[in-house]
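Peer 1: Take this sequence and fold it.
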Amino acid sequence: MVIQQTLYFDPESEKCFPRELPVRQIPILETKKAEVMSIDPYDPCPCNSGKKYKFCCHSIGDEVSKISHLHETHQTATALQLLDRLKKKHPEQPLSYITEAQILMAERRFEDALVPLNECLEREPDHPAAHSLLATSSFLAHGYKRSQKTIYTALQKCAAVDVSLATPLAISIAIALQMRGYYLAAREHFALAMRVASQEYQQNLFMNLLEFDGDDQIPYQFRGVHVLERCPLEDSEQQATFEKAQRLANLGCYRSSASLFKQLAEATGLVTLWKNAAFCYAWATDEVKAAELFHQAAGIESDFAEAVELETLAQLLDLNNTGEVVNSIEKVFEVESLSRFLTQMDLHPQVLRGNVPPAQDPEETTPAAYYQILNSELDADSRGEGITLETVPVVIGDIDVFDADRQLGNPAIVRLYAYEGDQLEKTEQIFEAALGKEGKKECGLQEVEPDSEEAGTPLSPIPTEQWPLFFRWSFPQKMPILKRRELEAEQWKKLLSETWSETPLAGLDGKTPAEAAKEDSLKVALTAAAYVLDAQTLSLGHFLDFSELDPELGISELAPLAVDASSHFNTCSSMTQNRIPVKELSDPQLMYIFNRALLIRHPRFLYDVLIEVLSRDECIKEVDLDRVYTTLTEICHKKNQREEMLSWIHKGQENAQAQPEHAFESELQWKMRELSFRLEDTSDPGLSDFMKGIWDNYGKKMPQIREYLKAFAQAFDLDLPWIKESSLLDTGDLAGNVSSEGIWSPGEAAPEADSGSGSKLWLPGQS
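Peer 2: From the prediction side, this is the model:
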């Protein structure tokens, strides 16, 4: 039997709870429950003590099976009563304690589960499964830091008997720490779970690891592998201490390991030991101490590139733990007449009604309406001809409106939120002006205290030094997307070449980059600050070209790594990997780096890798060209390199046409991808002919595509007379089926298209 627990992590208390919180849901955590049916007496005992069943819990196996069945049939109270009797009758049998704890954990009574586990350990102090479950329950009840000693004990006890018993503990910690923002610790606990898991679970855990490494909202310097470096020491006692620290780290006892590495570093002064200690403190969630040691290691590292990487990690950890942030502030109101409130909002020129975001969960409460509050009026019917960087409407606040729940007697709720400071002040002024005194009375608006259990954080806090890089804009619907993108590119150019240079940064001792550039002692820190900026811009949808920075700062990318035919890169960090000169790699080396680069997806480096792969005939045979061309298209689109982007699209189309199977579907996808990018510039004189080509060449075989084209024409306000003139009923001679996503496949004749079918449009970024 498997106990499944859906857990949620509360960042304030550092606890996991079974109730819904305003955070991303943690994936299901699985814990093996003892199964005693049909077990051979000489098989391992299901209590996971490490003993044979015959010599451990054989005498109570049948009763535990019946009790487990009671729990499975939702007779939990009876099951727990019987277990209590069984413990008193056979106090020496661990299975009854283990089963009780597992049932309580399944019921999400983590605090209660500690009682039978402690009772079990009083009688059998080395029971590995009891230690593992105790650590898991303690972690879920009290959080990581308070449970650290219990966790370390469990990891060591499991390693002595069956290390795989620690898998649920490691994965639950990894998931929770990722949600808390301890990214280095989370990544290492995912790796720990992989190391200790039995083979049957490794595939799923590997997917967890891949998902983490591919998350571009996490700084790329925190993703990918980080290893503790070997450091031979002449002193035999010191060498023994080093080996002990390494063993503890391998087991997941990171704080204990960190203390030993720090002790050795203080005695020897070796940078490798400071670095190892820093990583272990980070993996133990003590990021403040880790940052301190990374700074220290960077200060004594003789290799400039290595020093910059250490300093970059230090600055990122400092930023992750800074108290200097711009917070979002939420105000909650009850409304008696929602219709009157919405009417008032719709009348104000700086309050713009938006589309309600789709629910992420079927049980999630969806707003009845959503508004953005702008700092200036928006001409919704214009094409944005007069919008410049100085006049672009900025989103300064948001409003979520929730309808009343008649059944529960809950009133309609309005949630107003904005970032503290000028934006909040202006948001409140506009909100007041939109309603007025009479409007407040008519709709019965009254401010209330937010319910602590329902209070959300719709907007994430932003470090103060990153605030100048953050912007949210609103555009008229008819404004061409290309013009929006050009305006955003212009804004980034200004932010990177001017604004950032004059922004005080904690990593530069409060100096601006322009001031730090004048001090040689800050060269490492300044270069590291640029790599922190690199990570920040990626998370905001842009990626840094170092040529965009002010030339007077004297910042350039780190020098390429020295490589040869014997070089191996499996222990390279993501930041070190980006320094690999791909042109100097052998074909096998390049293919290894190709897969790593596709996972981390740092655009600058990934682009170089893909271009090099396409230049080698042997490498081309080993890659999915469709994926390569798609990725190059996406990179060039982000860089606003429109002509090169279209050239890769055409390469993708040629590759699709050359495929013996599924050529039609693949070619159509590439055509639709090109259309999505061409629609960004509705003034393109060739747009009409291009769409007509899709209508004529693909619409006959796939009628649904014509519905898409009509929808695009309407959404982008395109004047296409040929759509009205063309027959919508000619489905051609090729029979097939059309999925709800609009993908044609061979088969029986496709039904006639229904414009009201609700099929999804193919959107930019879909493959």
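
Peer 1: only C-alpha atoms for contact and neighbour calcs from this point on.
Peer 2: Noted.

Peer 1: Where do the helices of the stretch 1-150 of the chain begin and end?
Peer 2: 61-72, 76-89, 94-106, 110-123, 128-142, 148-161 (DSSP state H, counting those that start in this stretch).

Peer 1: can you list those helices in a markdown table and add mean neighbour count and distance to Glu428?
Peer 2: Formatted as a markdown table, the helices of the stretch 1-150 of the chain follow (neighbours: other C-alpha atoms under 10 Å; distance: least, C-alpha to C-alpha, whole Å):
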| stretch | mean neighbour count | distance to Glu428 |
| --- | --- | --- |
| helix 61-72 | 18 | 53 |
| helix 76-89 | 16 | 52 |
| helix 94-106 | 25 | 46 |
| helix 110-123 | 19 | 43 |
| helix 128-142 | 26 | 39 |
| helix 148-161 | 20 | 45 |
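
Peer 1: compare with the first, here's sequence two:
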Amino acid sequence: MAIDQYSPCPCGSGKKLKFCCSDLAHEIQKIEKLVSGEQPHAALKHVEHLLDKQPERASLLDLKASIEMGLDQLEDAQSTIQVYLLTHPDNPSAYGQAAIMAAAKGETAAAVGALQEALDRVPDRQMPQRVFEAIGAVGHALLITGDLIAARGHLILYAGMSPDEDNRAIDLLLRMNLQGGLPLLLRDTLYLHELSDQPSTDQPPWSAVFEEAGQLARRGLWRRAEAEYVKLAEQAKQHPDVAYNLAVVRGWLGDAAQFASGMHHFAQLATTAAGAPTDEAVEAEALAQLVDPDLDEPKLETVRVTYPVGDDDLAAERLAAHKQTEHYELDPQSLGEAAHPRESYVLLDRPVPSTGVDLAIEDAPNVLAFLSLYGKRTDRDAQIELTTDRGEHFQEVETLVVDILGDACQAQSDTEVVAEKPAAEEALSWRWRLPDDTPSAHRRALLAKRRQHAILEDWVAAPRGALDGKSPLEAANDEAARLPLLGSVLIVEQAAADPSEFDLFAQLRDKLNLPGHDPVTCEQEQLNQLPLVRLTRLELSGLGDLQLQKLLNRTVMGGANLATLRVAEELVGRDTVEEGVDLASAYRQLIRAEPAPDRALEWVRKATKWTEASGESAAEWALLELELQIERSDAEGLQQSLNHIREKHINEAGVAEAVYKLLYSAGLVPPEEMQASQHPTALPQESQAGGLWTPGGEAAAAAPAQSDPAQAKSAIWTP
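Peer 2: Coordinates of the predicted model:
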């Protein structure tokens, strides 16, 4: 940021430079010009020269620390900050620099503490620039270390103070929300509770202190707010609003254990008069289960078993010949500096069927293990490494490996635990090897059946730490476990990606003797704070068009796909909409969020009809249809889309280039043709596109042997 006479003074007073360190204004501007002109060493030398004359000048110490951190001279910067703190113990910028330093070193607890010290010393309505920067730096560091509750709290605080042109915190929050696999409960903003709107005569005697604690918290003074809420917790006699706010500020302070404990406590307090947990109680319990560092989840071990090999050529021959092993090409980059195996295979529970057409789910091969064959080296003999889970089929896997290798290997010499994962989470994942010619529609149908089995059979039988080691089926008969069971079920439900799964979760609740969900109604002023997990149950018919538009923007930014589908469908289904409503955006989100390509194609056609009725170009929808036909692996549909684009839109700006990029990304256009087509005016003919997905064709042969992409994690296992 350019420094002028009216910029905040770097000394931390909160005043403008002109009215604070005016005697140094010229020198500070000179230093800033050197830094912005990429001469940081010269800037540092000039600051040090000035400090020789005024060694305790706050603005110079602040600039020196910043330049040293920018040059990655962290030890020097740490020493400068220590001098800064010693000579100016009440300066908020000194603590701001300490917070930035701790954040840069990944010491998030120290960074949060130093930032609170800084905020405690900020003059009223005079936020020093360095403290403001520290809020963003600490939030970013917390995000990197995975403390999402504290990170979100800091980034939202930063966004609330930042000028309109500074969107860095919002960008980070959006990127966090759109991360695949992030639970919906962790994408939401936590809002402090307020006492219900009652006449002042009906307010509790401690309501003024409660309001004051809330004001402190909204200014980022979370440590002081925590102290007030702790006092209130004793005075208010287990009031749920106090318990909730205390948990939230502790979460923003980075205390995950206290946050989880507080949310568990609030969930117990937030019940109806009949003793049933409220939506807020179940959501708080689920959130606590997601982040509780003290929750002892029953684990499933992944182990690596080593077998010495006498003849590695014979071992390779037998692995290659067996019907339940399949060569698996490792990505060399995934191995890093580790030794590369001579051969690597996946071990299946049955041979791969000759075709996936009409494949029954019980005939789909599952991946049991990963096998790595290493040849003889100077420092060790040849060996086979088996990587698998130590689950109920562990002994069967070991027996199968020995049967396959026979006398090519010796008795196992070593077993090493290489990873542990929660048993309940593992119950919701699987690895299979479907035949390459399995039609995409049938693949999706198999996936839906397999997911149904995983939830209704595997997950309900897996032990959970939140249920004291019981499985959901066992906890279903324990009234004391009802609240944690509801929280556990919500965690599974909020990960749904397809509207068709609503019926699946109704079956799950029936199986566990749990109540179903009730519809949700909401006042206009509460709409922005309604939790994302409740939006799929929100009554939409009573909302205005512009309200729906705002709600759609929120669901998209929150990565809440099911809610996006519901809101967008309601919006485009209305006979007329108010001026200012962007129906094109609603159609676009419907197409993008719809998990079933066939249903997405229907939305494309409706969007096309709507657009053409207004006399505008439907090229955008034609390109989206082409993308969907590629995803559907439908050669005939792809050719029809290409023909339609050629006839209707090929001469529109950017269309041909967009088509080539889509085809190139899908591997349907060779690189040399893509490079030669900087300004294409024609599209591939039928001979190029037709037959690309026929059984045994080139595209199928190139498909890797891997688990279903919708369920795959980072890899099967890594050696």
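
Peer 1: so what number do they get for TM-score?
Peer 2: After superposition, the two chains reach a TM-score of 0.75 (TM-score structural alignment, normalised by the length of structure 2), with 660 aligned residues with a C-alpha RMSD of 5.3 Å.

Peer 1: Quick one: closest of the helices of the stretch 1-150 of structure 1 to Val196 of structure 1.
Peer 2: helix 148-161 (8.6 Å; C-alpha to C-alpha).

Peer 1: What lines up with Glu107 of structure 2 in structure 1?
Peer 2: Correspondence of Glu107 of structure 2 to structure 1, assessed by TM-score structural alignment: Gly143.

Peer 1: Ok, Gly573 of structure 2 next?
Peer 2: Aligned partner of Gly573 of structure 2 by TM-score structural alignment: Ser615.

Peer 1: Over to Val346 of structure 2?
Peer 2: Using TM-score structural alignment, the partner of Val346 of structure 2 in structure 1 is Ile373.

Peer 1: how far away is its match from Asp754 of structure 1?
Peer 2: Noted for Ile373 of structure 1: a distance of 37 Å to Asp754 of structure 1, by C-alpha to C-alpha, to the nearest Å.

Peer 1: Equivalent analysis for Lys54 of structure 1, please.
Peer 2: Relative to Asp754 of structure 1, and taking C-alpha to C-alpha, Lys54 of structure 1 is found at 67 Å.

Peer 1: okay, those two: which has more neighbours?
Peer 2: Applying other C-alpha atoms under 10 Å to Lys54 of structure 1 and Asp754 shows that Lys54 carries more neighbours, namely 15 against 11.

Peer 1: residue ranges of the strands in structure 2, please?
Peer 2: Under the criterion DSSP state E, structure 2 contains strands at 299-308, 325-327, 343-348, 367-374, 383-389, 414-422.

Peer 1: closest one to Gly139 of structure 2 among those?
Peer 2: strand 414-422 (28.0 Å).

Peer 1: Just the buried positions in stretch 542-550 of structure 1, please.
Peer 2: His542, Phe543, Leu544, Phe546, Leu549, Asp550 (16 or more other C-alpha atoms under 10 Å).

Peer 1: From these, pick the one nearest Lys671 of structure 1.
Peer 2: Lowest distance from Lys671 of structure 1 to the buried residues of stretch 542-550 of structure 1 (C-alpha to C-alpha) belongs to His542, with 25.7 Å.

Peer 1: was I right about that closest one contacting Lys638?
Peer 2: Yes: counting by C-alpha atoms under 8 Å, His542 of structure 1 touches Lys638, with 6.9 Å between them.

Peer 1: which ones are touching the residue nearest to Val356 of structure 1 when sequence neighbours are not counted?
Peer 2: Spatial nearest neighbour of Val356 of structure 1, excluding adjacent residues (C-alpha to C-alpha, 6 or more residues apart in numbering): Tyr370 at 5.7 Å. By C-alpha atoms under 8 Å, 6 or more residues apart in numbering, the residues touching Tyr370 of structure 1 are Arg353, Gly354, Asn355, Val356, Asp398, Ile399, Asp400, Val401.

Peer 1: I'd like these laid out as JSON lines, including distance to Pro219 of structure 1 and neighbour count.
Peer 2: Below are the contacts of Tyr370 of structure 1 laid out as JSON lines (distance: C-alpha to C-alpha, whole Å; neighbours: other C-alpha atoms under 10 Å):
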{"residue": "Arg353", "distance to Pro219 of structure 1": "33", "neighbour count": "16"}
{"residue": "Gly354", "distance to Pro219 of structure 1": "30", "neighbour count": "12"}
{"residue": "Asn355", "distance to Pro219 of structure 1": "30", "neighbour count": "8"}
{"residue": "Val356", "distance to Pro219 of structure 1": "29", "neighbour count": "14"}
{"residue": "Asp398", "distance to Pro219 of structure 1": "27", "neighbour count": "23"}
{"residue": "Ile399", "distance to Pro219 of structure 1": "30", "neighbour count": "26"}
{"residue": "Asp400", "distance to Pro219 of structure 1": "30", "neighbour count": "19"}
{"residue": "Val401", "distance to Pro219 of structure 1": "34", "neighbour count": "24"}
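
Peer 1: and the counterpart of Leu552 of structure 2 in structure 1, how many neighbours?
Peer 2: Matched by TM-score structural alignment, Leu552 of structure 2 corresponds to Phe594 in structure 1. Phe594 of structure 1 is flanked by 21 other residues according to other C-alpha under 10 Å.

Peer 1: how close does Phe594 of structure 1 sit to Ala713 of structure 1?
Peer 2: Distance, Phe594 of structure 1 to Ala713 of structure 1, by C-alpha to C-alpha: 39 Å.

Peer 1: Leu679 of structure 1 too?
Peer 2: Taking C-alpha to C-alpha, one finds Leu679 of structure 1 at 9 Å from Ala713 of structure 1.

Peer 1: now Ser474 of structure 1
Peer 2: 22 Å.

Peer 1: ditto for Arg353 of structure 1
Peer 2: Distance of Arg353 of structure 1 to Ala713 of structure 1, given as C-alpha to C-alpha: 23 Å.

Peer 1: Also Leu526 of structure 1?
Peer 2: Leu526 of structure 1 sits 49 Å away from Ala713 of structure 1, going by C-alpha to C-alpha.
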